[in-house]
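Q: Dropping the sequence and predicted coords here.
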Amino acid sequence: MTNAKLGDALRVLGLDGAAARVYLALLDVAPAPLGAVAAATGLDGAELDAAYGALVDAGLASAAKDGGDVVAPVPPAAGLEILARHRAAEVEESRIAVGGAFDSFRRQRLAAYNDDLVEVVTGDAIGPRMRQAWASAREQIRQFESPPYFPLSSATDDSLATLARGVRQRVVYSRDSLEHPGHLRDVIEPCVQAGEQARTLPSVPVKLVIIDEAYALVSLSIEQADVHNTMLVVQPCGLLSALVALFELSWQSAVPFPGRAARPGGLPPADRRLLWLLAGGAGDDVIARELGVSRRTFFRRLQILMARAGAANRFQLALQAQRSGWL
């Protein structure tokens, strides 16, 4: 270890610069008279006595002989333990003091402080803020997903890039998401195949994105008008905790969506998509539209799958598809 690093370590333990210089000199010249230490450090008189006394009090140095002028460092284990405990106590006192001061500030200026907990983003500012959110994620993104959708052409690419960085992504899709034209093929399937963990519910309570434990984006959309022009950014507070709890509760009750671990089992992509839509609760007309076929062709494919699985109805088909690794 260099002298600079050792000096920094001693200062971290609570010894001042003068005491650190004396200790370094002791390691170089001891056992030696205090005069030799003074010459090595450039300290003398009261300053030298105070620095050396601090080392003795810390259990790092002592006279080599009782009453003698020759001094030397001593094994530091006991002294370092004492210093470490003192520093830990000081840090704890500081933590309590700073925390108490902030709590006092929050009580006295609660109204003003709360103004910063929820930010309103509108119009053209929504797109850049959403992209920034995906780019800032480090560990996990949790999302409720449903129409209407903000017209952000790069949304799927941003999600795929986030998955590629190793960020865990859990999404609960509403049935409307599955039934939205082209959304399953162009958005959901690519993300699921890239590693997204997806589940479905008949509906989700709110359009929501939670970035790590840092903040949440909440859409104030008007579904009837297909408008998505206002978004809330919620910072850490009781509301954010409630949104996290809401997501986790919904996640537990949602139906798992097939992931990239599912085995294709020899099924064509169109048949796998058919089963995915069935599992998500999509209606017959929607499934036929997503497959690009007529209702008659859809029912024929469904009957073929049921026969292949040995299922008498759609419920049995779902069970057999799960067992066969089709879902």
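A: Perfect, I can see it now.

Q: alpha carbons only for contacts and neighbour counts from here, please
A: OK.

Q: Wait, a strand at R199?
A: Yes. R199 forms part of a strand when assessed by DSSP: H, G, I helix; E, B strand; the rest coil.

Q: residues near it, how many?
A: Other residues within reach of R199, judged by other CA atoms under 10 Å, total 23.

Q: any idea how far it is from A270?
A: Summarising the geometry, the distance separating R199 from A270, computed by CA to CA, to the nearest Å, is 20 Å.

Q: Kindly confirm my reading that I141 is in a helix.
A: No. The assignment for I141 by three-state DSSP gives strand, which leaves it out of any helix.

Q: All the strands of the stretch 151-300 of the chain, in order from the start?
A: 168-174, 197-201, 208-211, 215-219, 230-234, 255-256 (DSSP state E, counting those that start in this stretch).

Q: Need those in CSV (columns: distance to R308).
A: As requested, the strands of the stretch 151-300 of the chain are exported to CSV (distance: least, CA to CA, whole Å):
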stretch, distance to R308
strand 168-174, 29
strand 197-201, 26
strand 208-211, 40
strand 215-219, 43
strand 230-234, 47
strand 255-256, 23
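
Q: Ok, which of the ones you listed comes nearest T122?
A: When the strands of the stretch 151-300 of the chain are ranked by distance to T122, counting by CA to CA, first place goes to strand 230-234 at 4.5 Å.

Q: ok and that closest one relative to strand 215-219, angle-wise?
A: Strand 230-234 and strand 215-219 are oriented at 160 degrees to each other (axes from the mean of the first three to the mean of the last three CA atoms, to 10 degrees).

Q: what packs against the biggest helix by length in the chain?
A: Determined from DSSP state H, the single longest helix within the chain is helix 77-108. Using 3 or more CA pairs under 8 Å, 6 or more residues apart in numbering; DSSP states H and E as the contact test, no helix or strand touches helix 77-108.

Q: about what we covered before: so for D124, which of the strands of the stretch 151-300 of the chain sits nearest?
A: Closest approach to D124 among these (CA to CA): strand 230-234, 9.7 Å.

Q: Check which helices and strands the closest one sits against.
A: For strand 230-234, the packing partners by 3+ CA pairs under 8 Å, 6+ apart come out as strand 118-122, strand 215-219.

Q: Tell me which of these is the most buried.
A: Here the criterion is mean neighbour count by mean count of other CA atoms under 10 Å, and of the helices and strands packed on strand 230-234 the winner is strand 215-219, at a mean of 23.

Q: another one to put next to it:
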Amino acid sequence: MKDDDNPLAAVGVEAEDERIYRNLLRRPRATLPELAARTGHTMATLRHVLCRLESLGLATRMAGRPVRYVPTRPDVAVDALISRREEGLAQARLAARELLAETPRVENHAPEELVEVVQGQAAVVQRFTQLQQTATRELLVLDRPPYAQDPTEQNAAEMERLSHGLLVRGIYDASALEIPGKLRLAQESAAAGEQARVSPEVPMKLAIVDRETAILPLSTDASASADSAVIVHSSSLLDALVTLFEILWRSALPLPALGSPTRPADMPDPELFALLAAGLKDEAVARQLGVSLRTVHRRVSELMDRLGARTRFQAGLLAARRGWWDPEP
């Protein structure tokens, strides 16, 4: 990392202060004249910088004469700064809630403000991330193309909210799980606490935050990118979207989990079974497993023979009877 980078700016450390801190880390127990000689700064400037470093907990003075400065270990110092910043952000969030409470209800959203249009892929991503970060009770998600973000990368904002105990319910369209690696990401989210289900017919992409705000793309074309979206605030339209989610939730099936510790030991080919139970077609299963379509056909045939099933539907029923999979939502 170069000296003129300033990664600690995120926790309130100015670029010049960080450079002096780095200098101290390389040569601790330096005196003021030694620092001046190494950095080219005047003694007066260094006094101000060191005073700021002390107030941030990045450096301390040693007893005795001449005065020497010792840097605090980076992991300890930065963790403390992050905690301080998080406390400040939490207080700001509470203040925002209090300010909203002071606003007359009729002015929270005027009729013309109940629906917003967000233009541009970057703006859509930013707004979606903001909505996830402000969720306090629950996040309801219909997951299907089109995507504004890379669908092969984990949703870091959701994972962060899950780690803080947010209730997240997600319904994945089977076509979304055909994207290479997407099923694994969905299972990772489920392992982190998301309540995940699968449906063959998710009509749109949608996210609802605390049943107060929703975001959905303007286009439902799966081949397009989500470069524009609609934000819907509390209204009868939002109520209808929540109702739609609940109807789909009741008819959706639980997302099969790979490597589940509760999976029966006698289940043959569990990875293949999980993909089939998720509703993926043979071509998509082959891509997920990294094998040929012919291999998938052979393994499916072996699985059905093991179950004594003539059709895939019958195989699902027989698997449920054996306790391999719970088809009840």
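A: Cool, got the structure. A quick note: this is a predicted structure, and the numbers were derived from the prediction, not measured.

Q: S104 of the first structure: which of the strands of the stretch 151-300 of the first structure is closest?
A: The closest of the strands of the stretch 151-300 of the first structure to S104 of the first structure is strand 230-234. By CA to CA, the value is 22.8 Å.

Q: quick one: the closest one aligns where in the second structure?
A: Structural correspondence for strand 230-234 of the first structure: residues 228-232 of the second structure, per TM-score structural alignment.

Q: contacting residues around the matching stretch?
A: The contact list for stretch 228-232 of the second structure, computed with CA atoms under 8 Å, 6 or more residues apart in numbering, reads 114-121, 124, 213-219, 238.

Q: got it, and stretch 122-129 of the second structure?
A: Taking CA under 8 Å, 6+ apart as the criterion, the residues outside stretch 122-129 of the second structure that touch it are V118, A148, Q149, A157, I215, A226, D227, S228, A229.

Q: Return the residue of the first structure aligned against the first one.
A: To tie it back to what came earlier, the one meant is V118 of the second structure. With TM-score structural alignment defining the correspondence, V118 of the second structure maps onto V121 in the first structure.

Q: count of neighbours near the residue lying closest to that match once chain neighbours are set aside?
A: With sequence-adjacent residues excluded and distances taken as CA to CA, 6 or more residues apart in numbering, V121 of the first structure is closest to M231, at 5.1 Å. The criterion is other CA under 10 Å. On that basis, M231 of the first structure has 22 neighbouring residues.

Q: Against A242 of the first structure, how distant is M231 of the first structure?
A: To A242 of the first structure, M231 of the first structure is 17 Å away according to CA to CA.

Q: What helix or strand is whichever residue in the second structure pairs up with R129 of the first structure located in?
A: Aligning on TM-score structural alignment places R129 of the first structure opposite R127 in the second structure. In this structure, R127 of the second structure sits in helix 121-134 according to DSSP states H and E.

Q: buried stuff in that helix?
A: Going by neighbour count (16 or more other CA atoms under 10 Å), the buried part of helix 121-134 of the second structure is Q121, V124, V125, R127, F128, L131, Q132.

Q: same thing with stretch 231-248 of the second structure?
A: Neighbour-count burial for stretch 231-248 of the second structure, with 16+ other CA under 10 Å as criterion, is recorded at I231, V232, H233, L238, D239, L241, V242, F245, L248.

Q: mind putting these in JSON lines, distance to T311 of the second structure included?
A: Below are those laid out as JSON lines (distance: CA to CA, whole Å):
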{"residue": "I231", "distance to T311 of the second structure": "44"}
{"residue": "V232", "distance to T311 of the second structure": "44"}
{"residue": "H233", "distance to T311 of the second structure": "46"}
{"residue": "L238", "distance to T311 of the second structure": "41"}
{"residue": "D239", "distance to T311 of the second structure": "40"}
{"residue": "L241", "distance to T311 of the second structure": "36"}
{"residue": "V242", "distance to T311 of the second structure": "36"}
{"residue": "F245", "distance to T311 of the second structure": "31"}
{"residue": "L248", "distance to T311 of the second structure": "26"}
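
Q: wait, which of those residues is closest to A96 of the second structure?
A: H233 (17.3 Å).

Q: Could you verify my assumption that the closest one touches I215?
A: No. Using CA atoms under 8 Å, H233 of the second structure makes no contact with I215, being 9.0 Å away.

Q: Now which residue in the first structure aligns to H297 of the second structure?
A: Checking with TM-score structural alignment, H297 of the second structure has F299 as its match.

Q: With adjacent residues omitted, what lies nearest to M204 of the second structure?
A: Of all residues not flanking M204 of the second structure in the chain, T220 sits nearest, at 6.2 Å (CA to CA, 6+ apart).

Q: and what of Y21 of the second structure?
A: Taking CA to CA, 6+ apart, and ignoring the residues beside it in sequence, Y21 of the second structure has P71 as its nearest neighbour in space, at 6.8 Å.

Q: do S203 of the first structure as well
A: The spatial neighbour of S203 of the first structure that comes closest, neighbours along the chain excluded (CA to CA, 6+ apart), is S174 at 4.6 Å.

Q: residues near that neighbour, how many?
A: Applying the criterion other CA under 10 Å, we find 23 residues in the vicinity of S174 of the first structure.

Q: Next, the buried residues of the longest helix of the first structure.
A: Taking 16+ other CA under 10 Å as the criterion, helix 77-108 of the first structure shows G79, L80, L83 as buried.

Q: Ok, stretch 220-232 of the second structure next?
A: If you call a residue buried by 16+ other CA under 10 Å, then stretch 220-232 of the second structure has these buried ones: T220, S225, A226, D227, S228, A229, V230, I231, V232.

Q: Find the nearest non-adjacent residue to the third one, please.
A: Nearest residue to A226 of the second structure in three dimensions, chain neighbours excluded: A148, at 4.6 Å (CA to CA, 6+ apart).

Q: what residues are up against the counterpart of that neighbour in the first structure?
A: Residue mapping for A148 of the second structure onto the first structure gives F150, with TM-score structural alignment as the criterion. Contacts of F150 of the first structure were listed using CA under 8 Å, 6+ apart, and they are G127, V227, H228, N229.
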